[in-house]
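A.B. asks: Predicted model and sequence below, questions to follow.
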Amino acid sequence: MRHRTRLKLALALLAAPLLPFAAGEAQAQACTPVAQIQPSQLVTAGKLQLAINPTLPPQQFVDSRGELQGINIELGQEIAKRLCLELQFIRMDFPSMIPALQAGRFDGIHTAMFWTEERSRVAYMVPYALQAISVGLPANSSLQVNSPDDLSGKAVVIEVNTYQERWLRSVSEDLVKRGKAPITIRGFTTATEAMSALRAGQGDAAALLDYMAVDMTKRGMIRTVLFRLGGAPSAMAFRQRPVAEAVAAALESMRKDGSYGALFERYGLTPQPADQPFAIRGPGPG
C-alpha cells in the first residue's frame, strides 16, 4: 500500500513541472496573428514599439492619472492585439521621431503624422485616417479671419516640422507673390507649447490639426475661424516593410469586422474612405 502511495507521489512530482509549460503553450497557440512578423523584423522580439507625442487630444493625450488616452492609443492597442504582440508606446517630441526611427530605436511612429511624398521616401508609411488644418484665435480675440489671406502680416504659432508648418509656409509664400505681407511663423516643439504661447499673447492665431482645434474650441480655449484647409492622409510610419504590411493587414481586419468604423465614429473623427485599402503608400526608404 505504501509502495503504491509513493509511486503516485513520484508520478505527481514528475508531472508537476509539465503543467506550466503546457498552459503557456496553450496560451501562445490561442493567439493567431492576422499577419506574421518575424522576431528579427522587430527592435525587440514580441513587442511592437511605437513612438507617440501625446499632446493632441482627442487623438492622443495624457489623462489626469498620467495614462495615455485617445483614438490612436486604442487603435495601436487593437493592432498589436491582432498581431499577437505586446504594445509599447514611447513618448517623445515629434521633431526627433523620424531620425530615431531611422536609427532603429523603435518599430514605428503612430502620432497623427500627415503623409507626405518626402516622408514616404524615408519610412514605410500606412495611411489610416484623414486630417486637415484649422486656424484658431484666442477666445477673446477680436481679429476677423475669413480666409488664409487675412493671416497676412499676422503672427501664427505652430508645432515645428509638421504638415501644418509646411502648409502655412506655402500660404505665406503665395501671399508674398501677390504683393502681400508674409505671415510671421512662430514654431514650438509641441502643439501644447504652441497653444500656451498663443494664450500668452505670442501669436495672433494658431494653425492646428482639425481635431485638436475642435477639442480646444469645446473647452473654450480658442475660437476656430477656418476649417478643413489643406488636408492629407494621416499615416503611421515603419522602419521595416513587413511590419508595415502586417499593420495594414490588421487595419483591414478591423475594417472588415466593423471595429475600425465604430472606433472612429465614437471619437467623431474621419476614417479612411472605404474604397481605399490599407496599404503602404509611397516607395519607402531607398
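C.D. replies: Sure thing, it's come through. Numbers count the residues shown, from 1 in each chain.

A.B. asks: contacts, neighbours, all on C-alpha from now
C.D. replies: Will do.

A.B. asks: mind listing the helices for the stretch 151-286 of the chain?
C.D. replies: 163-177, 191-199, 210-218, 241-257, 259-267 (DSSP state H, counting those that start in this stretch).

A.B. asks: got the angle for the last one vs helix 241-257?
C.D. replies: Taking axes from the mean of the first three to the mean of the last three Cα atoms, to 10 degrees, helix 259-267 and helix 241-257 form an angle of 70 degrees between their directions.

A.B. asks: Give me the distance between helix 259-267 and the centre of its chain.
C.D. replies: The chain centroid and the centroid of helix 259-267 are separated by 15 Å, computed with Cα atoms, centre = their mean, to the nearest Å.

A.B. asks: Tell me where the protein has strands.
C.D. replies: Counting by DSSP state E, the chain has these strands, from start to end: 47-52, 55-56, 60-62, 68-69, 86-91, 108-114, 124-138, 155-159, 184-188, 205-209, 222-238.

A.B. asks: Quick one: distance of the fifth one to the chain centre.
C.D. replies: So that's strand 86-91. The chain centroid and the centroid of strand 86-91 are separated by 12 Å, computed with Cα atoms, centre = their mean.

A.B. asks: Same question for it: list its buried residues.
C.D. replies: Residues 87, 88, 89, 90 are the ones in strand 86-91 that count as buried (16 or more other Cα atoms under 10 Å).

A.B. asks: Which strands or helices does that strand pack on?
C.D. replies: When contacts are defined as 3 or more Cα pairs under 8 Å, 6 or more residues apart in numbering; DSSP states H and E, strand 86-91 sits against strand 47-52, helix 71-82.

A.B. asks: If you tally nearby residues, what's the number for residue 44?
C.D. replies: As a burial measure, residue 44 scores 13 neighbours (other Cα atoms under 10 Å).

A.B. asks: And it, how close does it get to residue 259?
C.D. replies: As judged by Cα to Cα, to the nearest Å, residue 44 and residue 259 stand 28 Å apart.

A.B. asks: Can you list the buried residues in stretch 254-269?
C.D. replies: Neighbour counts over stretch 254-269 (16+ other Cα under 10 Å) mark 254, 255, 260, 261, 263, 264, 269 as buried.

A.B. asks: try stretch 29-49
C.D. replies: So stretch 29-49, judged by 16+ other Cα under 10 Å, has buried residues 33, 34, 35, 37, 42, 43, 46, 47, 48, 49.

A.B. asks: Please apply the same query to stretch 160-176.
C.D. replies: Residues of stretch 160-176 classed as buried: 160, 162, 163, 164, 165, 167, 168, 169, 171, 172, 173, 175 (neighbour count, 16+ other Cα under 10 Å).

A.B. asks: want to compare, so here's the second one:
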Amino acid sequence: MALRTTLTTTGLLGATAVLASLALTGCSGFGTAAAGAADAGGPDVPIGDEVSTTADPEIAALLPAAIVEKGHLDIAVDIPFPPMAMYDDTNREVGFDPELARLLGQKLDIDVSINKQAFDSVIPSLQAGKNDLILSGMNDTPERQETLNFVDYTHGGFAIVVEAGNAAGITTQSDLCGRTVAVQKATVQGELLRAMECGSSPVVVTELPSDLDAQTALRAGKADAYVSDAVVAEYAAATTSDGEAFDVVRDPENPAGFAPVYSGIGILKDDAELTEAIRQAFQALIDEGAYQQVLDRNNIGAYAVESAEVNRGAGS
C-alpha cells in the first residue's frame, strides 16, 4: 500500500521504496459486515479484537449532504492485498484498509460499504460514481493528484523479494538489470523498473493482474524477483509456506530500506467537503490512538504518520 507509487528518479526504486524492515512476524453500520451480519440487516461494527471508536457529531456534520442522504460511504478496496486487505475464514474483510474504513464510519456516524475493486479500476470507480473513497494502499503521487486528493495515512515504500536462498544472487537494486521481475498491474512498479539505468540489459518487467499473481510467478520460476510494497513484501515473506518460500533483499547500500513515500485515502479532487470530513475524522483517530492500534494490529506500526494531512506526495 505501501504502498503504490510513481517514478521521479532513475535507479530501481529511486524515490520510492522500502522503509525500515518490518519485524513481521455490503453495507455496515459502522464498518464492514461480519459474515451474516449484513444479511441479517443489522449494522456491522468492529468485532472481536478489532479496534473500535465513537462518533463525533461535529465531524459527522462535515459530510456532504449527498453522502448523508445516501446513508453510507462506498469504499473501493483491492482484495486480497495482505496485510492491507484480505478475507478471514468467515469471508469478512479484514486488514488495515477495511478496519480503518470501519473506524472512519464509526467516527462519522455513517454506514460504510466496502466494495471489492481491482486496483487498476479504483480511480475510474470514483469517477463513475460507484465509490466515494479509495482505501487500497495507493501511493500519493503528483500524477494521481491531478485527479485525487489524498488524506495520507502511511509512509513506506517498496521491497525486492526473491526465492528463499536467493539462488539468483540478487543483493542490490542494480542486480535486477537483465532479470525478469514480476509486479502487479497498474501499481507503477513497472515504470520504476523500466526506468532503471541498465544499459543494454534492461529489466524484463512482467505485469500481472494481482500481487498474488506476481508472487506465484516468482514461486513458479517465471520471474527472478518480484517487487511490491514493503509492507506487503514483508508479510508475504513472513507468512508464505511458514516463511520458507521467500527472502526480502536487504540492499547494503540502503540498510534502512529504499526512500519511503506517502500513501493515503483517495478522494476525487473536486470533493473538498468529503476530503475535509475524512481528514478530520482521521485526525481524531490519530489523536485518540485508534489509528496506531489498527496499524499495530496489522503489524505495520512502523509506517505511521503523525498527523492527518492532504497531498504530501508532491515531488515524491
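C.D. replies: Here it is on my side, so go on. No experiment lies behind these values; they were computed from the predicted model shown.

A.B. asks: Tell me which of the strands of structure 1 lies nearest to residue 15 of structure 1.
C.D. replies: Of all the strands of structure 1, it is strand 86-91 that lies closest to residue 15 of structure 1, at 30.5 Å by Cα to Cα.

A.B. asks: The closest one aligns to what range in structure 2?
C.D. replies: Mapped onto structure 2 using TM-score structural alignment, strand 86-91 of structure 1 covers residues 111-116.

A.B. asks: after superposition, how close is the matching stretch to structure 1?
C.D. replies: On superposition with structure 1, the mean distance recorded for stretch 111-116 of structure 2 (mean Cα distance after the TM-score superposition for structure 1) is 0.5 Å.

A.B. asks: Looking at the alignment, what corresponds to residue 81 of structure 2 in structure 1?
C.D. replies: Residue 81 of structure 2 maps onto residue 56 in structure 1, by TM-score structural alignment.

A.B. asks: so who does its match touch?
C.D. replies: Going by Cα atoms under 8 Å, 6 or more residues apart in numbering, residue 56 of structure 1 touches 191, 192, 212.

A.B. asks: List buried residues within those residues.
C.D. replies: Restricting the contacts of residue 56 of structure 1 to buried positions leaves 191, 212, with burial counted as 16+ other Cα under 10 Å.

A.B. asks: could you dump the contacts of residue 56 of structure 1 to CSV with distance to residue 185 of structure 1?
C.D. replies: Listed next are the contacts of residue 56 of structure 1 as CSV, based on distance: Cα to Cα, whole Å:
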residue, distance to residue 185 of structure 1
191, 14
192, 16
212, 19
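
A.B. asks: tell me the contacts of residue 198 of structure 1?
C.D. replies: Residues near residue 198 of structure 1 by Cα under 8 Å, 6+ apart: 138, 157, 204, 205, 206.

A.B. asks: can you name the two of those residues that are farthest apart?
C.D. replies: 138 and 157, at 11.5 Å, using Cα to Cα across those.

A.B. asks: In terms of packing, which of the two has more residues around it?
C.D. replies: The neighbour count for residue 138 of structure 1 versus residue 157, taken as other Cα under 10 Å, is higher for residue 157 (30 against 22).

A.B. asks: Wait, the more buried one touches residue 194, no?
C.D. replies: Yes. With contacts counted by Cα atoms under 8 Å, residue 157 of structure 1 reaches residue 194, the gap being 5.7 Å.

A.B. asks: Find residues that contact each of these two.
C.D. replies: Common neighbours of residue 157 of structure 1 and residue 194, counting by Cα under 8 Å, 6+ apart, are 187, 188, 206.

A.B. asks: Run a quick check on the second one versus residue 156, I expect a contact.
C.D. replies: This means residue 188 of structure 1. No. Proximity of residue 188 of structure 1 to residue 156 does not meet the contact threshold set by Cα under 8 Å, at 11.0 Å.

A.B. asks: Can you lay out the helices of the stretch 151-286 of structure 1 as a markdown table showing distance to residue 152 of structure 1?
C.D. replies: Output for these, formatted as a markdown table (distance: least, Cα to Cα, whole Å):
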| stretch | distance to residue 152 of structure 1 |
| --- | --- |
| helix 163-177 | 7 |
| helix 191-199 | 17 |
| helix 210-218 | 21 |
| helix 241-257 | 41 |
| helix 259-267 | 34 |
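
A.B. asks: out of these, nearest to residue 10 of structure 1?
C.D. replies: Nearest to residue 10 of structure 1 among those is helix 241-257; the distance by Cα to Cα comes to 47.3 Å.

A.B. asks: I'd like to know which elements the closest one is packed against.
C.D. replies: Helices and strands touching helix 241-257 of structure 1, by 3+ Cα pairs under 8 Å, 6+ apart, are helix 71-82, strand 124-138, helix 259-267.

A.B. asks: make it 10 Å
C.D. replies: Packing partners of helix 241-257 of structure 1 (3 or more Cα pairs under 10 Å, 6 or more residues apart in numbering; DSSP states H and E): helix 71-82, strand 124-138, strand 222-238, helix 259-267.

A.B. asks: Ok, which of these comes nearest residue 245 of structure 1?
C.D. replies: Among these, the nearest to residue 245 of structure 1 by Cα to Cα is strand 124-138 (8.3 Å).

A.B. asks: In structure 2, which residues correspond to that closest one?
C.D. replies: Mapped onto structure 2 using TM-score structural alignment, strand 124-138 of structure 1 spans residues 149-163.

A.B. asks: Over to stretch 189-207 of structure 1?
C.D. replies: Using TM-score structural alignment, stretch 189-207 of structure 1 corresponds to residues 209-227 of structure 2.

A.B. asks: For the residue nearest to the spatial centre of structure 2, give its distance to residue 99 of structure 2.
C.D. replies: The centroid of structure 2 falls nearest to residue 137 when counting by Cα atoms, centre = their mean (1.5 Å). With distances taken as Cα to Cα, residue 137 of structure 2 is found 13 Å from residue 99 of structure 2.
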